[in-house]
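[1] Next one to model:
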Amino acid sequence: MEFRAALLHCGLVDMGYQGNIFTWNNGRPGDAFVQERLDRACATSEWSELFPHAKVTHIQSSYSDHNPILIILSQPNQIGRRKKIPTRFEEKWAYHPDCEGVIRGAWAAENVASSPMFCLFEKIKRCRFELV
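    Have a look, this model is predicted:
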């Protein structure tokens, strides 16, 4: 909790990762073996906006008890592909100064008369499109 509080205080967000969840192990045998995710890449929302396609990968290592992390800043050219629309809320959006206004505007828009569940899904979908 203190680490998360420090990240929040500094305006940093964990960039996530691809690959093995663990980046460190104590190298002990049997029940004494411990693995943790100690090594992380963190960024400010401004940095994330400059490099929106940045990906963090945990790389396997045989020479250390820590696994290196690789940050790739650009994604391969995707000519002819549609833009991928996130299906979940991205934490980095909450740090953008316009986020609350965008969500309020999308949520307040009129819905066609329908079931409450349909209206809820439409509001969520509208928020997603407005935030992307």
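
[2] going forward, measure contacts and count neighbours with C-alpha atoms only.
    Will do.

[3] residue ranges for the helices of this protein, please.
    2-10, 45-50, 99-108, 116-131 (DSSP state H).

[4] Would you do the same for the sequence below? I want to compare the two.
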Amino acid sequence: MLYVSDKKGTHSHPTSLLNGFRKTIEDCALVELDLTSGKYTWEKSRGTNNWVRERLDRAFATNEWWHMFPLCNLRVHHTICSDHGPIQLDLCSLKHSKRQFRFRFENTWLNSFHDEVTTYWKSLSPMYFVSKLIDIFTFMQKWGRSLLRLIGPNT
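    Now for the predicted structure:
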């Protein structure tokens, strides 16, 4: 465990062990992946006064790895058949808010779309492919919005 808050229940872990683990992670220049859909990955004695929950399972990455998988998502699944909740790493998790503008290609854009995207793609510095795709996605959203403003909402 990394922090005292990683455990809920009796008998806290010695802070010297927690500090040692954090120092090791820092020395290795690792960054922790955020865990969604729950805080704890292990439990025992559920439903009793002795119920203990802990965050035992974690995932860490280097900065280089983060650049390759900037849309990753780590989740815990809760199960009744084990005291451990399995964790799942999705390398490309695209979640859009209902309020967020979603890019939709329109056939009327074909006249200028290819040239605009090609020019923008070539202007991007060499980087990891996924990062470049994210940049082009953002560019296409902005381009689509500006075009819709030019031609009007009822066209």
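
[5] Compare the helices of the first structure and give me the one nearest residue 30 of the first structure.
    Residue 30 of the first structure lies closest, by C-alpha to C-alpha, to one member of these: helix 2-10, at 29.0 Å.

[6] post-alignment, that closest one versus the second structure, mean distance?
    Taking mean C-alpha distance after the TM-score superposition for the first structure, the mean distance separating helix 2-10 of the first structure from the aligned residues in the second structure is 1.2 Å.

[7] Residue range in the second structure corresponding to that helix, please.
    Here helix 2-10 of the first structure aligns to the second structure at residues 20-28, judged by TM-score structural alignment.

[8] ok so, going back, distance to residue 35 of the first structure and mean neighbour count added to the helices of the first structure, as CSV?
    Below are the helices of the first structure laid out as CSV (distance: least, C-alpha to C-alpha, whole Å; neighbours: other C-alpha atoms under 10 Å):
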stretch, distance to residue 35 of the first structure, mean neighbour count
helix 2-10, 18, 11
helix 45-50, 28, 14
helix 99-108, 37, 14
helix 116-131, 36, 15
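
[9] could you dump those helices to a markdown table with distance to residue 34 of the first structure?
    As requested, the helices of the first structure are exported to a markdown table (distance: least, C-alpha to C-alpha, whole Å):
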| stretch | distance to residue 34 of the first structure |
| --- | --- |
| helix 2-10 | 20 |
| helix 45-50 | 32 |
| helix 99-108 | 40 |
| helix 116-131 | 39 |
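
[10] dump the residue contacts of the closest residue in space to residue 16 of the first structure that isn't next to it in sequence.
    The shortest distance from residue 16 of the first structure to any non-neighbouring residue, by C-alpha to C-alpha, 6 or more residues apart in numbering, is to residue 56 (6.6 Å). Residue 56 of the first structure sits next to 15, 16, 17, 18, 41, 69, 70, 71, 72 when contact means C-alpha atoms under 8 Å, 6 or more residues apart in numbering.
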